[in-house]
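1. model this:
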Amino acid sequence: MTKWSGLDHRWLVSFACVAIALILPIAIAPATPAGPRAVVELFTSQGCSSCPDADRIVGELARDPSVIALSLPVDYWDYLGWKDTLADARFTARQRAYSAQRGDREIYTPQLIVNGQQQVVGSDRAEIDRAIRASAQQSDAMSVPVALSREGNELKVTVPQGQSGASGEVWVCAIVREVPITIGRGENRGRSVTYHNVVRNWLKLGDWHGEPAHWNVPLENLVGEGVDGAVVFVQNGNRDHPGTMLGAALTTLQ
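-> So this is what the prediction gives:
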């Protein structure tokens, strides 16, 4: 039988403690939560017979913590016999601005924009997933870790230091997470559709030029019409020429 001297024993204990100290942090260190990898914007309409499938898919994406999904109902199908109760002319203008920026005439419903870069048919889940994966390969897309939180009667927005030359506009959107609608006339007559993360208002907070920036947004500027959530996004370009989504965050208000 091998005998250990007192010195040997102390050395062995010390070695074991060092080994445990080296291994333990790796084993118990909490994972750093990943930020969202995509902002998807669905241009939809209650008067579009092809849209309910896309509205359902946006509901699925809204439950994915790696995606911020927004519904932006447009107003150009209102003449078909049913006036969209959620439509906003500003959403129609945004869709047209994306088309002008791309240099095409692709304006339709359901159209989904991924990270301000790619447009796909909003009812094609496979194409949506492919576009999200492709956008993730772009170094600037969703590269800015925006922070958003509620403190009392304010939203706290923080945009950190960016890469050299980074710039964009910072916007806050007031959203309603679920809006059930029964459609009385038009192509979807008699159908009940639930719309998810419907934008009800948006405000420009300011311009970001790559330096750390902070905003305090009074909730009274956002609440109303059932609003129960908020999204902040940083987007390259401007309202008339929207570019790549650089970062975004979402929080609930209720």
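2. from here on, just use CA atoms for contacts and neighbour counts.
-> OK.
3. all strands of the chain, in order?
-> For the chain, the strands defined by DSSP state E occupy 38-44, 67-73, 111-114, 118-121, 147-151, 154-159, 168-182, 192-208, 213-218, 229-237, 242-252.
4. which helices and strands sit right next to the last one?
-> The elements that strand 242-252 packs onto, with contact taken as 3 or more CA pairs under 8 Å, 6 or more residues apart in numbering; DSSP states H and E, are strand 67-73, helix 89-102, strand 147-151, strand 229-237.
5. give me whichever of the ones you listed is most buried.
-> strand 67-73 (a mean of 25; mean count of other CA atoms under 10 Å).
6. over to stretch 216-228 now: how far is its first residue from its last?
-> The stretch stretch 216-228 measures 18 Å between its terminal residues, going by CA to CA, to the nearest Å.
7. how about stretch 214-227?
-> One end of stretch 214-227 to the other measures 23 Å (CA to CA).
8. may I see the buried residues of that stretch?
-> 217, 219, 222, 223, 227 (16 or more other CA atoms under 10 Å).
9. any idea how far residue 28 is from residue 35?
-> For residue 28, the distance to residue 35 - CA to CA - is 21 Å.
10. gap between residue 14 and residue 168?
-> On the measure of CA to CA, residue 14 and residue 168 end up 55 Å apart.
11. want to put them side by side, so please do this one too:
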Amino acid sequence: MFRQKTMHQTPKKQHRHDIDRGRRVVGDKKGAILVELFASQGCKTSPEAELLISRLGRGDFNLGQPIIILGFHVDYWDYMGWKDPFGSSQWTVRQKDYVESLKLDTMFTPQVVVQGRTQCVGNEEENVIGNIKSATVFSAPNFQANFQKTEPDTLQVSLSGSLRMKIDNQGANIMVALYENGLVTDCPNGENKGRVLSSDFVVRKLEKLTSVKDISAKKNISGTLNFPLWDSFNSTKCGLALFVQNNSHQIFGCQKFDLPGNL
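-> The predicted structure is shown next:
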């Protein structure tokens, strides 16, 4: 079942070494493609897309290019009888931005957006893979990340590096997403009543590191973010993605980091 909502105007081995009380991680430097899934546990066809995304993340397909996956659970199907525990109005707004920038008429789930430039129905395997294989690839940003738990419920991430591409006077935002894998939910109500739903790459937090404008490819950029953590936080199930996005919502490079297991 295809769920649609009308728009309203309203692997490389990671190299690590100890530093202070945290862990510094060097991300994968090979250019990757950012794949975003917009889904909901209140949508009957979203679990099929979640399975496809998990398979993509495991490397089940010969894509010829590394990918970074982020799953955003929207909240506009919560009224259908089941409130998605990972749903957020923030992710609904993000999807709406894509609907506008890609000149679409509707918001729907499941939807896959590739590099902020193309989109398709998220459970259509051939179209998802086709969009990934035809996507424009950019050099990965060259950042290092230092992770520390400054408080029991706070993860501090310090990032430093360069974008490896020039940013013109139109500017861009450097965004950082904290995501979680291996989530399992019993769904007693709604369109997926009685099912056990599995999800990977679920975005739990998304923050802007900084905005940049008129900078060279080698310009050093640094900043620190503090992520509030959830009760079941387990660093071995989580990852961090850094990506560059312009004001037209197009992606110009991304990089990912595994979280140290000792946090």
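12. quick revisit: more neighbours: which of residue 14 and residue 168 of the first structure?
-> residue 168 (22 against 12; other CA atoms under 10 Å).
13. for that one, which non-adjacent residue is closest in space?
-> Among residues not flanking residue 168 of the first structure along the chain, residue 236 sits closest, at 4.1 Å (CA to CA, 6 or more residues apart in numbering).
14. what do we get in the second structure for the one you found?
-> In the second structure, the residue matched to residue 236 of the first structure (TM-score structural alignment) is residue 246.
15. so its match sits against residue 168, correct?
-> No - between residue 246 of the second structure and residue 168 there is no contact under CA atoms under 8 Å: 10.2 Å.
16. circling back: more neighbours: which of residue 28 and residue 35 of the first structure?
-> Between residue 28 of the first structure and residue 35, counted using other CA under 10 Å, the more crowded position is residue 35 (18 against 8).
17. in the second structure, what residue corresponds to that one?
-> By TM-score structural alignment, residue 35 of the first structure lines up with residue 30.
18. what's the answer for residue 44 of the first structure, then?
-> That one, residue 44 of the first structure, aligns with residue 39 by TM-score structural alignment.
19. list the contacts of the biggest helix by length in the first structure.
-> With secondary structure taken from DSSP state H, the first structure has its longest helix at helix 6-28. Outside of helix 6-28 of the first structure, no residue comes within contact range by CA atoms under 8 Å, 6 or more residues apart in numbering.
20. also stretch 217-226 of the first structure?
-> 153, 154, 155, 156, 157, 173, 174, 176, 200, 201, 202.
21. would you mind measuring the gap between the ends of stretch 34-48 of the second structure?
-> End-to-end distance (CA to CA), stretch 34-48 of the second structure: 20 Å.
22. next up, the contacts around the closest residue in space to residue 160 of the second structure that isn't next to it in sequence.
-> Using CA to CA, 6+ apart and skipping residues adjacent in sequence, the residue nearest residue 160 of the second structure is residue 222, 4.2 Å away. Residues near residue 222 of the second structure by CA under 8 Å, 6+ apart: 158, 159, 160, 161.
23. the first one corresponds to which position in the first structure?
-> Right, residue 158 of the second structure. Checking TM-score structural alignment: residue 158 of the second structure goes with residue 155.
24. most neighbours out of the contacts of residue 222 of the second structure, which is it?
-> residue 159 (21 neighbours).
25. doesn't residue 148 make contact with that one?
-> No - using CA under 8 Å, residue 159 of the second structure is not in contact with residue 148, being 11.8 Å away.
26. show me what residue 172 of the first structure aligns to in the second structure.
-> Checking TM-score structural alignment: residue 172 of the first structure goes with residue 176.
27. I'd say its match and residue 207 touch.
-> Yes - assessed by CA under 8 Å, residue 176 of the second structure is found in contact with residue 207 at 5.4 Å.
28. who has more neighbours out of those two?
-> residue 176 (23 against 14).
29. how far off centre is stretch 183-193 of the first structure?
-> Taking CA atoms, centre = their mean, to the nearest Å, the mean C-alpha location of stretch 183-193 of the first structure is offset from the chain mean by 28 Å.
30. compute the first-to-last residue distance for that stretch.
-> 8 Å.
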